[in-house]
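Engineer: Give me a model of this one.
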Amino acid sequence: MTARVAAVHTARVSLAVTPDLVVRGARGTHDRSDFLLVRVVTTDDVEGYGEVSATALWSGEDGASAEHLIRTYVAPAIVGQPLVPVGRLETLMDRVLAANPFTKAGVSTALWDAYARNLGVPLAVALGGPYRDSVDIKLSLSGDGEHLDTVLAAARGMGFGAFKVKVGLGVDGDVARVRRVRELVGDDTFLGVDANGGWSRSDARRAVDGLREWDVEFVEQPVAPEDLDGLRAIRDLGVPVVADESVFSMADLRRIVERDAADCVSLYIGKSGGPGRALAMGNLAGVFGIDVLLGSNGELGIGAAAQLHVACALTDLSARFPSDIIGAHYYDEDVLERPLDSDGRVVRLGAEPGLGVVPRADLVKQFR
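Structural biologist: Next up, the predicted model:
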């Protein structure tokens, strides 16, 4: 393969979350998402697409910063370089830009997409899979009172049958919220909770005690990201712990393994810096017996497609904990010509090359 990177283009997108599904958690209210779409063009006229999930409160990155960094540093470093191996291009990005994993992930995804399209195979195949052709998924529920009832009704209307409840906002209210959801969904529905690091250790212990009656399947990020001993302490209470905000890099994952701090890690394409790196982290976690799921930062269809391909390429994907490949379910519109094949219970892998998705024609015209 002699193709080289010929150009990198970007386009900004900002979408409001569907009102019925607005997420309210310990890290704030997520009612709008800003994205930077990325297009890589090769000298063989193959295009690849990626997506920067740019939520400043979560990642410290936004569409403006991502666009500036890509145009000023990243594009000059990779344009003219051979497309293969993609890992070398990721290393070049690291040499000109520190941190900013979500920005790098958008470019990395576009590079991997172009690589797989050039081969004529789905990205999951280019990554060494697939080990499965569908992934179980769940949706986040948040709010109280009538709003919570509305959110659940909307989620069920979309076909979702597994959920996690946003907590970390005050133990008494958290327990009451979970109790209400359990009453609404019944005893047999999969239900976890996500504190987004919003509890202290003492609050987490009290919350776990209060939640036992409602049969929660896991507690996600119960304490602050840096408090790995706190994660381990909550595990010792007998409830499965999912680490999310604690795991961005391979070094973070190593610390989780060393402290025996989690039963499962929630990996993002954005946190990891791209599909290949997310896959490597997930496979390493599996070696140490830690479950892996694909978590969400409210991705659009391109980002969700990347999640799906990585999930299918993983040697082991959690059978206990559904992933969060929710794509455009949170938004009133999609950025894709054709959405992912999802019924709310599972999302299915297609056979098309690369990510298998194409942005809407009106969005393609916005790339610069």
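
Engineer: all contacts plus neighbour counts: C-alpha atoms, from now on.
Structural biologist: Will do.

Engineer: Check the secondary structure at the spatially most central residue of the chain for me.
Structural biologist: By CA atoms, centre = their mean, the chain has its centre lying nearest to Ser296, at 3.0 Å. Ser296 falls in the coil class when you classify it by DSSP: H, G, I helix; E, B strand; the rest coil.

Engineer: Nearest spatial neighbour of it, chain-adjacent residues omitted?
Structural biologist: Computed as CA to CA, 6 or more residues apart in numbering, the closest residue to Ser296 that is not its neighbour in sequence is Asp324, at 5.3 Å.

Engineer: That neighbour: what's it in contact with?
Structural biologist: The contact partners of Asp324, by CA atoms under 8 Å, 6 or more residues apart in numbering, come to Ile137, Lys138, Leu139, Leu293, Leu294, Gly295, Ser296.

Engineer: please give me the structure for this one as well, since I'd like to look at both together:
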Amino acid sequence: MDDSTTGRPVGSTSDSATPLPSLGDLLDRMHVVAIPLHTRFRGQTVRELTLFEGPKGWTEFSPFPEYDDAEAASWLRAAIEFGWSPVPPIRRAEIRVNATLPAVAADRVADVLAHYDGCRTVKVKVAERGQTLGDDVARVRRTREILGPEGRIRIDANGGWNVDEAEHAVHRLAEFDLEYVEQPCAAVEELAELRERIHYLGIPVAADESVRKAEDPVAVARAGAADLIVIKAQPLGGIRRAMAVVAEAGLPAVVSSALESSIGIAMGAHLAAALPALDYDCGLATVDLFEGDVVAEGRSLVPRDGRIPVERPVADHDRLGRFRATPDRETWWRDRVTRTRALLDD
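Structural biologist: This next block holds a predicted model:
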């Protein structure tokens, strides 16, 4: 395996001044897998991702297929940082996590939540294209019935409502005691207006896409458009860059995943473990949406008693072979790595 490296430092801090690996090194170390999902999520039934066996441990590069190269480059930077640089010091050995409930029919809620052991918090997807607010209400109501009065429910609209729709929806769903509403509208200005309109309800507004997909991820905080931010290690360019966003925003943070294998979840867990404060359960339990994983049996980072450990999983070569992507998809991902690696030199 070629260990040669070229290029600039991965990060901006002294403890992350590892040179960028060469393209040849990345391609030699990469494995492309395609893992089926047991529940349709983000319109996908199979999740494709790339893994690298880096000098510091296994790491993951898994931007969604529709993302352009410029956006995917941040994900590659994060993968390189986690696989080639020392991780920041951690403050906690395990992370409380929430269950994630896709926009399923109400009669399927119990089956989906049964995959999550001991999670006291559920993030419910709402505002799904082709569905109605009535569908959302039924889904959230069923979730509350299962959790009981002490469980925590947060809803995530992925920017699917305008301000009026969001205000109406929050009023309809407020009876279920929402912990917060995540990215109800797409634009920062809309979030700020909605936050002002629903302030009296005492339901916080969280920003996700307005952080991870923004040229300026702190703009939402400066605009007073959110009460907390959702951060994801890969989209923000790595653990250190995500920590810098939290520090500059000055808002509570929820660490979440991007539908990753246990290798990618480990990156998010190390981010959550390194933050000075962690007031909310984190969205790092999405491995439960997969039909399988890339690590050995019993080593997946799935919740046990509502928590996952902070550790570095090792990919299992039998699993890598079982879920190996087709040759044409491997070529597609190799070409993507080639293009995005070139962008990191700019």
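
Engineer: Could you identify which of the contacts of Asp324 of structure 1 has the most neighbours?
Structural biologist: If you count neighbours using other CA atoms under 10 Å, the busiest of the contacts of Asp324 of structure 1 is Leu293, which has 29 neighbours.

Engineer: coming back round to it: trace the residue nearest to Ser296 of structure 1 over to structure 2, please.
Structural biologist: Aligned counterpart of Asp324 of structure 1 in structure 2: Gly283 (TM-score structural alignment).

Engineer: how close does that match sit to Arg336 of structure 2?
Structural biologist: Look at Gly283 of structure 2 and Arg336 of structure 2: by CA to CA, to the nearest Å, they are 27 Å apart.

Engineer: now do Asp164 of structure 2
Structural biologist: Between Asp164 of structure 2 and Arg336 of structure 2 the computed distance is 40 Å (CA to CA).

Engineer: again, but for Ala247 of structure 2
Structural biologist: According to CA to CA, Ala247 of structure 2 stands 32 Å off from Arg336 of structure 2.

Engineer: so where do the strands sit in the stretch 151-300 of structure 2?
Structural biologist: 152-156, 178-182, 205-207, 228-231, 253-255 (DSSP state E, counting those that start in this stretch).

Engineer: against structure 1, where does the third one fall?
Structural biologist: The alignment of strand 205-207 of structure 2 onto structure 1 (TM-score structural alignment) covers residues 241-243.

Engineer: how close does the matching stretch sit to structure 2?
Structural biologist: With mean CA distance after the TM-score superposition for structure 1, stretch 241-243 of structure 1 departs from structure 2 by a mean of 0.8 Å once superposed.

Engineer: now that stretch: how far from the chain's centre is it?
Structural biologist: How far stretch 241-243 of structure 1 lies from its chain's middle: 15 Å, per CA atoms, centre = their mean, to the nearest Å.

Engineer: for stretch 99-117 of structure 1, same thing?
Structural biologist: 14 Å.

Engineer: would you say Tyr49 of structure 1 is within a strand?
Structural biologist: Yes: under three-state DSSP, Tyr49 of structure 1 sits within a strand.

Engineer: so what's the counterpart of it in structure 2 up against?
Structural biologist: By TM-score structural alignment, Tyr49 of structure 1 lines up with Trp58 in structure 2. Listed by CA under 8 Å, 6+ apart, the contact set of Trp58 of structure 2 reads Leu51, Phe52, Phe82, Gly83, Ile263, Arg312, Pro313, Val314, Ala315.
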